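Novice: pasting a predicted model and its sequence here:
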Amino acid sequence: MPNTTILRAEGLSKQFYGFAAVQNVNLQVNEGTIHALVGPNGAGKTTCFNLLSKFITPTSGEVYFQNQPITHLQPADIARLGMVRSFQISATFSQMTLLENVRVGLQRQAGLATQFWRSTRALDRLNDEAMQFLELVGLASQARRAAASLPYGHKRALELATTLAMNPKLMLLDEPTQGLGHEDVQQVTELIRRVARGRTVLMVEHNMSVISSICDRVTVMQRGQVLAEGSYDEVSRNPEVIAAYMGEAEEELAL
């Protein structure tokens, strides 16, 4: 297991009108791992994820990315540093083709992100690289198809391809299997495993079968605080975790 820390939070807290949604969270994500943030409904995991990705500002505490403080940066700033996130709701450019969607992710690296006066043919030189990312997620054969026509599971795959095109150092995946049927869950899980090779992933996920099959480390939250952390086997046998999920500590966490 790699020991180099790529993302860490120290004393991270967030209050909304006196309500403590996140309280004194310390978190460390190691480079080259798949790290999951989980917890029962209302545990604060989504708020914590939004704090880490800078979509909301903490009341107190600090966030560091590659030992650089990012607590007061904007989401666009940290994206430029290499932290790129997805969202629970599928976010694609629906009227653009799959190829065009992935090219959007490639434009910044090619220096074309703000050159709107350029002909669309200027982007054709990105096609081969875009196709490589579509191939990685199994969508190359549909490259000229409009994103709007894709089934939901394939839209998730397209989002991953677009995220990878931005060359992230850390991928933040927010409920990547939310709303998927059983077959699509299996496909997206395997896809995350494949694209995570040689990369770092932090994900919020509710599906414990997904967590158990691909995650190296799991942080469990309850009532805005870290309840337990370790491998899936370790946290799934933790009596406090069992009580949080099941309401009774006598049984092992059922998955």
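Specialist: Structure received. Bear in mind the structure is a predicted one, so any value in this text is a computation, not a measurement.

Novice: could you use CA atoms for every contact and neighbour count after this?
Specialist: Will do.

Novice: same for the helix or strand hosting Val104, what does it pack against?
Specialist: For Val104, the host element (DSSP states H and E) is helix 98-107. Here helix 98-107 touches helix 127-136, helix 152-165, going by 3 or more C-alpha pairs under 8 Å, 6 or more residues apart in numbering; DSSP states H and E.

Novice: just to check, Ala140 is in contact with Ala130?
Specialist: No - using C-alpha atoms under 8 Å, Ala140 is not in contact with Ala130; the gap is 9.1 Å.

Novice: looking at these two, which one has more neighbours?
Specialist: Remark: of Ala140 and Ala130, Ala130 carries more neighbours, 26 against 16, as counted by other C-alpha atoms under 10 Å.

Novice: list the contacts of the more buried one.
Specialist: By C-alpha atoms under 8 Å, 6 or more residues apart in numbering, the residues touching Ala130 are 99, 102-103, 106, 165.

Novice: and what of Cys48?
Specialist: Val22.

Novice: what of Met246?
Specialist: Per C-alpha under 8 Å, 6+ apart, neighbours of Met246: Leu253.

Novice: switch to 10 Å and redo it
Specialist: Each residue near Met246 by C-alpha atoms under 10 Å, 6 or more residues apart in numbering is listed here: 40, 240, 252-254.

Novice: so Glu240, which state does it fall into?
Specialist: Here Glu240 is recorded as helix under DSSP: H, G, I helix; E, B strand; the rest coil.

Novice: Gly18: neighbour count?
Specialist: Counted with other C-alpha under 10 Å, residues neighbouring Gly18 total 7.

Novice: for comparison:
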Amino acid sequence: MTAPPEADAPILEARQLCRQFSGFYAVKDVNLKVKRHSVHALIGPNGAGKTTCFNLLTTFLRPSSGQVLFNGRDISRSDPASVSALGLVRSFQIAAVFSHMTVLENVRIALQRKTGGTFTFWRSVKVLSALDERAMDLLDSVGLTRWKNVKACDLPYGRKRVLELVTTIAMEPEMILLDEPMAGLGHEDIWPVVELIRKVAQGRTVLMVEHNMKVISHLCETVTVLQAGQVLAEGSYDEVSRDPRVIEAYVGGAAHA
């Protein structure tokens, strides 16, 4: 039996993480520690290796060398379904919505995980209706209440992205990894989602890849900057945004955008 992790131990850790493609290092010797109950950002200019690193951390790719540990357990050779069962969920793993079901029905299905561990689509309406209050609370928190009876396929793009995030949160994982959660969102969608992520992080951990630096400055305690597949800098947003190496990497100060 695996011993429970120490309270101050990182919930997610990468140790000397590497990934090669035909001899080219997309990720090289990355060391990363994500503090429990925090919001941590992984950023970098285009081509920095963020997507590859994210895929390694979420086990969609296996490392050429190095380790990924979740709650002290080596998951480097695991798979997304197995790590999801452990409580580590990447947004699109569970968030792919059912297009021809309503917004409320999508959230209600995600909430079923807490009622018995399986998605039992044949449950009675009465049983599923017991989840309505929690589902409506989630929808209200991101301004989706008026869309509750709209089919997911009929939602505007930004609202569909918000629904995807809500269904991920409804699964109540211990840690959520978000890949550019603000991409494609209008201004009216961004800040409700920022507040939702902030609330979520009070009881769990969030690691996000995000390009919106204003969002990162509002949300993230720690920012790790990648360049050419390696860690360039790490610290608070204020620290990394003032780092000359980071400013240079973002071509003359785009890190302040």
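Specialist: Looks like it arrived, so ask away. Because the structure is a prediction, the values reported are computed rather than measured.

Novice: TM between them?
Specialist: A TM-score of 0.89 describes the superposed chains when it is computed by TM-score structural alignment, normalised by the length of the first structure; 250 aligned residues with a C-alpha RMSD of 2.2 Å.

Novice: that older thread, find residues that contact each of Ala140 and Ala130 of the first structure.
Specialist: 98-99.

Novice: gap between the counterpart of Gly23 of the second structure in the first structure and Ser90 of the first structure?
Specialist: With TM-score structural alignment as the criterion, the equivalent of Gly23 of the second structure in the first structure is Gly18. Noted for Gly18 of the first structure: a distance of 32 Å to Ser90 of the first structure, by C-alpha to C-alpha, to the nearest Å.

Novice: distance between stretch 8-26 of the second structure and the chain's centre?
Specialist: Stretch 8-26 of the second structure sits 17 Å away from the centroid of its parent chain (C-alpha atoms, centre = their mean, to the nearest Å).

Novice: show me the contacts for Gly87 of the second structure.
Specialist: 70-71, 171-176.

Novice: that one -> the first structure?
Specialist: In the first structure, Gly87 of the second structure lines up with Gly82, judged by TM-score structural alignment.

Novice: on that earlier part again, any idea which of the helices and strands packed on helix 98-107 of the first structure is most buried?
Specialist: Neighbour counts (mean count of other C-alpha atoms under 10 Å) averaged over each of those peak at helix 152-165, with a mean of 23.

Novice: could you give the angle of that one to helix 98-107?
Specialist: 30 degrees (axes from the mean of the first three to the mean of the last three C-alpha atoms, to 10 degrees).

Novice: in the second structure, point out the residues matching whichever helix or strand comes after helix 152-165 of the first structure.
Specialist: Following helix 152-165 of the first structure in sequence order, the next helix or strand is strand 170-174 (DSSP H and E). Here strand 170-174 of the first structure aligns to the second structure at residues 175-179, judged by TM-score structural alignment.

Novice: report the distance from that stretch to the chain centre.
Specialist: From the chain centre to the centre of stretch 175-179 of the second structure is a distance of 1 Å (C-alpha atoms, centre = their mean).

Novice: measure the mean distance from it to the first structure post-superposition.
Specialist: Superposing on the first structure and averaging over aligned pairs (mean C-alpha distance after the TM-score superposition for the first structure), stretch 175-179 of the second structure comes out at 0.6 Å.

Novice: any idea where the strands of the first structure begin and end?
Specialist: 5-16, 19-30, 34-38, 60-65, 68-69, 83-85, 170-174, 200-204, 217-222, 225-230 (DSSP state E).

Novice: and the fourth one, how far from the second structure on average?
Specialist: Looking back up the chat, that one is strand 60-65 of the first structure. Counting by mean C-alpha distance after the TM-score superposition for the first structure, strand 60-65 of the first structure comes out at 0.7 Å.

Novice: check the second one too.
Specialist: With mean C-alpha distance after the TM-score superposition for the first structure, strand 19-30 of the first structure departs from the second structure by a mean of 0.6 Å once superposed.

Novice: elements contacting that strand?
Specialist: strand 5-16, strand 34-38, helix 45-52, strand 60-65, strand 200-204, strand 217-222, strand 225-230 (3 or more C-alpha pairs under 10 Å, 6 or more residues apart in numbering; DSSP states H and E).

Novice: counting by contacts, list what the fourth one packs against.
Specialist: Just to be clear, that refers to strand 60-65 of the first structure. strand 5-16, strand 19-30, helix 45-52.

Novice: now do the first one against strand 19-30, angle only.
Specialist: This means strand 5-16 of the first structure. 180 degrees.

Novice: in strand 5-16 of the first structure, what counts as buried?
Specialist: Going by neighbour count (16 or more other C-alpha atoms under 10 Å), the buried part of strand 5-16 of the first structure is 6-9, 12-14.

Novice: now, the most widely separated pair of these?
Specialist: For these, the farthest-apart pair by C-alpha to C-alpha is Ile6 and Lys14; their separation is 22.1 Å.

Novice: related to what we said a few turns ago, how about the helices and strands packed on strand 19-30 of the first structure, which one is nearest Ala147 of the first structure?
Specialist: Across those, closest to Ala147 of the first structure is strand 200-204 (C-alpha to C-alpha), at 23.9 Å.

Novice: so that closest one corresponds to what in the second structure?
Specialist: Using TM-score structural alignment, the residues of the second structure aligned to strand 200-204 of the first structure are 205-209.

Novice: now do stretch 128-141 of the first structure
Specialist: Stretch 128-141 of the first structure maps onto residues 133-146 of the second structure, going by TM-score structural alignment.

Novice: over to stretch 39-58 of the first structure?
Specialist: With TM-score structural alignment as the criterion, stretch 39-58 of the first structure aligns to 44-63.

Novice: list the contacts for Ala255 of the second structure?
Specialist: Contacts of Ala255 of the second structure (C-alpha under 10 Å, 6+ apart): 43-45, 211-214, 237, 240-243, 246-249.

Novice: and the two most separated of the residues you listed?
Specialist: Lys214 and Glu248 (18.9 Å).

Novice: re earlier: how close does the match of Gly87 of the second structure sit to Val201 of the first structure?
Specialist: For Gly82 of the first structure, the distance to Val201 of the first structure equals 12 Å [C-alpha to C-alpha].

Novice: for Leu170 of the first structure, same thing?
Specialist: For Leu170 of the first structure, the distance to Val201 of the first structure - C-alpha to C-alpha - is 6 Å.
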